[in-house]
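>>> Structure here, sequence nowhere to be found:
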């Protein structure tokens, strides 16, 4: 999953805690890269807990849970989220871009020519 602000993708982690942060935006789980955390406020564009106001939310199995106070609520169904709201990098990187990236990586690793 890329950073929702800049589209950077995570690389293989080193030992220890990841510098990437998780959050929820428009009832969907997102990641924030270290660069965007320092350039912007880490929680400026994230959803907040209705009970305590914290941005430490996690979305799983159709629920959004606050990691600070434990408050849970149902997440909006993905088909009801407005088309402009889902998180994504600027420029609209989608599944097609990921497929192209994976194909290019496989070609590099397997030393094949460009996919046709």
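Good, I have the coordinates. No experiment lies behind these values; they were computed from the predicted model shown.
>>> contacts and neighbour counts: CA atoms only from here.
Will do.
>>> and the helix of greatest length in the chain, which residues are buried?
Determined from DSSP state H, the single longest helix within the chain is helix 95-109. Within helix 95-109, the residues scored as buried using 16 or more other CA atoms under 10 Å are residue 104.
>>> try this one next to it:
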């Protein structure tokens, strides 16, 4: 999944914790690259209990990692329910095909 702001894709991680951050935007789990994390206006959803943006989506629920509050994801938002698979980024299938061709030695 690419960064929701700039579209950068994760590379193979080095040992240790990933520098990428998870967040929730419009009821969907998103990733934020290290460069975009430096921005102050990430436009992420916030916890209605404590105001934190440290949210995660799973199985139709949104959980705050700061205070532990859990709520059901709203299905009336413009995006799919949390926990669902996001549509692939444009051009992703072409990149995957090119990578397979390189690995499999296809012309």
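Sure, I can see it. What you see is a predicted model, and the numbers here were worked out from it, not measured in a lab.
>>> TM-score them against each other, please.
Overlay of the two chains. TM-score (TM-score structural alignment, normalised by the length of structure 2): 0.84; 100 aligned residues with a CA RMSD of 1.8 Å.
>>> And the longest helix of structure 1 against structure 2, how far off on average?
Helix 95-109 of structure 1 differs from its equivalent in structure 2 by a mean of 1.6 Å after superposition (mean CA distance after the TM-score superposition for structure 1).
>>> tell me which strands and helices that helix is in contact with?
Judged by 3 or more CA pairs under 8 Å, 6 or more residues apart in numbering; DSSP states H and E, helix 95-109 of structure 1 is in contact with no other helix or strand.
>>> could you list every residue that touches the most centrally placed residue in structure 2?
Centroid-nearest residue in structure 2: residue 30, 1.9 Å away (criterion: CA atoms, centre = their mean). Residue 30 of structure 2 makes contact with 1, 3, 4, 22, 23, 24 under the criterion CA atoms under 8 Å, 6 or more residues apart in numbering.
>>> What are the neighbouring residues in contact with the second one?
What that stands for is residue 3 of structure 2. Going by CA under 8 Å, 6+ apart, residue 3 of structure 2 touches 9, 30, 31, 32, 33.
>>> Recalculate using a threshold of 10 Å.
Neighbour list for residue 3 of structure 2: 9, 10, 20, 21, 22, 30, 31, 32, 33, 34, 35, 36 [criterion: CA atoms under 10 Å, 6 or more residues apart in numbering].
>>> Also the third one?
Neighbouring residues of residue 4 of structure 2 by CA under 10 Å, 6+ apart: 23, 25, 29, 30, 31, 32, 33, 36, 42.
>>> what sits against the fifth one?
Contact analysis of residue 31 of structure 2 by CA under 10 Å, 6+ apart lists 1-5, 7-10, 20-25, 37.
>>> gap between stretch 89-96 of structure 2 and the chain center?
Mean-position distance between stretch 89-96 of structure 2 and its chain equals 17 Å (CA atoms, centre = their mean, to the nearest Å).
>>> can you give me the helices for structure 1?
Going by DSSP H, structure 1 shows helices at 34-39, 95-109.
>>> Filter the contacts of residue 31 of structure 2 down to the ones in strands?
21, 22, 23, 24, 25 (DSSP state E).
>>> what about residue 68 of structure 1, distance to residue 77 of structure 1?
Distance of residue 68 of structure 1 to residue 77 of structure 1, computed by CA to CA, to the nearest Å: 24 Å.
>>> same check, this time on residue 96 of structure 1
According to CA to CA, residue 96 of structure 1 stands 23 Å off from residue 77 of structure 1.
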